[in-house]
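S.K.: What follows is a predicted protein model with its sequence.
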Amino acid sequence: MIIATSTFQDIDTIFQLYEAGTDYQKSVAEKHWKGFERGLVETEIRENRQWKMIIGGEIACVFVITYNDPFIWQEKDRDPAIYIHRIATNPQFRGNGFVKHIVAWAKQFAKENKKEYIRMDTGSGNDKLNNYYIQCGFNYLGVFEYPATDDLPEHYKDGSSSLFEIVV
């Protein structure tokens, strides 16, 4: 398995994985992604924040990192952290424990970039997913209700999120 930055040639595959991820979310939870702007992904690629996991020459999983997330993490956003977003797995590779691989990669990345925390959020109410993230090494910090804002993707506008953190 190789973890590398995504390229502009990967955009169609990234959106196919987002669509497959959304379909899967709809089958297991009430909250799901509601689409993403192509320009957002292009910016993430340009800034080397969109990542892919490659197995046998195929993109098996994608994820995004950012260095701040003020609308979700509020005052904690001042901490030196990386935030993981939009993990989407190719359905052909589902069940391979990719989050554990992402965590191992993120710990090394955080150390190299002098970050003290790895953080992520997910829609609240999915205990199975919450427990999986805990098994992957995250500490569960609880449920966060966030204020309405146009600065967040559409799926954040109808509920709350469960927050997770790893101290590096």
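M.R.: Structure's in. What do you need?
S.K.: contacts and neighbour counts: CA atoms only from here.
M.R.: Noted.
S.K.: Quick check: closest non-adjacent residue to the residue nearest the centre of the chain.
M.R.: Most central residue of the chain, judged by C-alpha distance to the mean C-alpha position with CA atoms, centre = their mean, is residue 85 at 2.1 Å. The spatially closest residue to residue 85, leaving aside those adjacent along the chain, is residue 64, at 5.0 Å (CA to CA, 6 or more residues apart in numbering).
S.K.: Quick check: buried residues in the host helix or strand of residue 27?
M.R.: Element membership of residue 27 [criterion: DSSP states H and E] is helix 11-28. Residues of helix 11-28 classed as buried by neighbour count (16 or more other CA atoms under 10 Å): 14-15, 17-22.
S.K.: structure B:
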Amino acid sequence: MLIVEPAIASDAATILGLRHAAEDWLFARGIDQWTPREVPLTTVAAQIEAGEFHVARRDPRGPIAAALRLIGSDPIIWPEHDEPACYVHGLVIDRSEAGTGLGTLLLDWASEQTRRAGRSLLRLDCAETNGELRSYYLNQGFRHVGRREFADGSAWFSVALFEKSTDR
């Protein structure tokens, strides 16, 4: 069983803790994806307040097992795309849930939410150098549709862009 619901203010520290654990895991393996501690608690709290974050639990009273942001536009990463889409960001899973299929369930949930919102595409991105995550998204039915280069001196790296139709 999986319960996905909007995050509430008191979930912010837990979501950030999941992200920190993921950042540390990635960093220890030399995988470029998230820079450790780049996102402050105030940012997570603001994203929750904006209704962007959702949390997943295996049981209604259980701990948060995963979280993700589902947003209706992403002009920073997808500036030249105006097709009706939703965008996944910050998908993070408790390390104890790795390999359980929880990521697939959350991406399926996001796809269904996108379809219900009348949008035909679910989009996401990852570090261009993160080959394992790129393969994972391809195996989840996403298509690689391009890249976004951040050569303007920002701390961001190039990202690979993926999308998946929500049509059945």
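M.R.: Great, that's in hand. Computed from a predicted structure; not experimentally measured.
S.K.: Tell me how the two chains score on TM-score.
M.R.: TM-score of the superposed chains, computed with TM-score structural alignment, normalised by the length of the first structure, equals 0.87; 161 aligned residues with a CA RMSD of 1.7 Å.
S.K.: What about the aligned partner of residue 121 of the first structure in the second structure, how many residues nearby?
M.R.: Under the alignment (TM-score structural alignment), residue 121 of the first structure pairs with residue 125 in the second structure. Residues near residue 125 of the second structure, counting by other CA atoms under 10 Å, number 23.
S.K.: in the second structure, what residues pair with stretch 87-94 of the first structure?
M.R.: Matched against the second structure by TM-score structural alignment, stretch 87-94 of the first structure falls on residues 91-98.
S.K.: Residue 59 of the first structure: what's it in contact with?
M.R.: Contact analysis of residue 59 of the first structure by CA atoms under 8 Å, 6 or more residues apart in numbering lists 13, 52-53, 90.
S.K.: what would the residues you listed look like in a markdown table with secondary structure and distance to residue 3 of the first structure?
M.R.: As requested, those are exported to a markdown table (DSSP: H, G, I helix; E, B strand; the rest coil; distance: CA to CA, whole Å):
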| residue | secondary structure | distance to residue 3 of the first structure |
| --- | --- | --- |
| 13 | helix | 16 |
| 52 | strand | 6 |
| 53 | strand | 5 |
| 90 | coil | 14 |
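S.K.: The second structure: strands as residue ranges?
M.R.: For the second structure, strands defined by DSSP state E occupy the ranges 3-6, 53-57, 64-71, 85-93, 121-127, 143-148, 159-165.
S.K.: could you dump these to CSV with distance to residue 78 of the second structure?
M.R.: Supplementary listing: those in CSV, determined by distance: least, CA to CA, whole Å:
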stretch, distance to residue 78 of the second structure
strand 3-6, 24
strand 53-57, 19
strand 64-71, 12
strand 85-93, 10
strand 121-127, 9
strand 143-148, 8
strand 159-165, 8
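S.K.: What residues does the residue sitting furthest away from the middle of the first structure make contact with?
M.R.: Among the C-alpha atoms of the first structure, the one farthest from their average position, using CA atoms, centre = their mean, is that of residue 56, at 22.8 Å. For residue 56 of the first structure, the contacting residues are residue 1, taking CA under 8 Å, 6+ apart as the criterion.
S.K.: try residue 14 of the second structure
M.R.: For residue 14 of the second structure, the set of contacting residues under the criterion of CA under 8 Å, 6+ apart consists of residue 64.
S.K.: where's it relative to residue 55 of the second structure, distance?
M.R.: Per CA to CA, to the nearest Å, residue 14 of the second structure is found 10 Å from residue 55 of the second structure.
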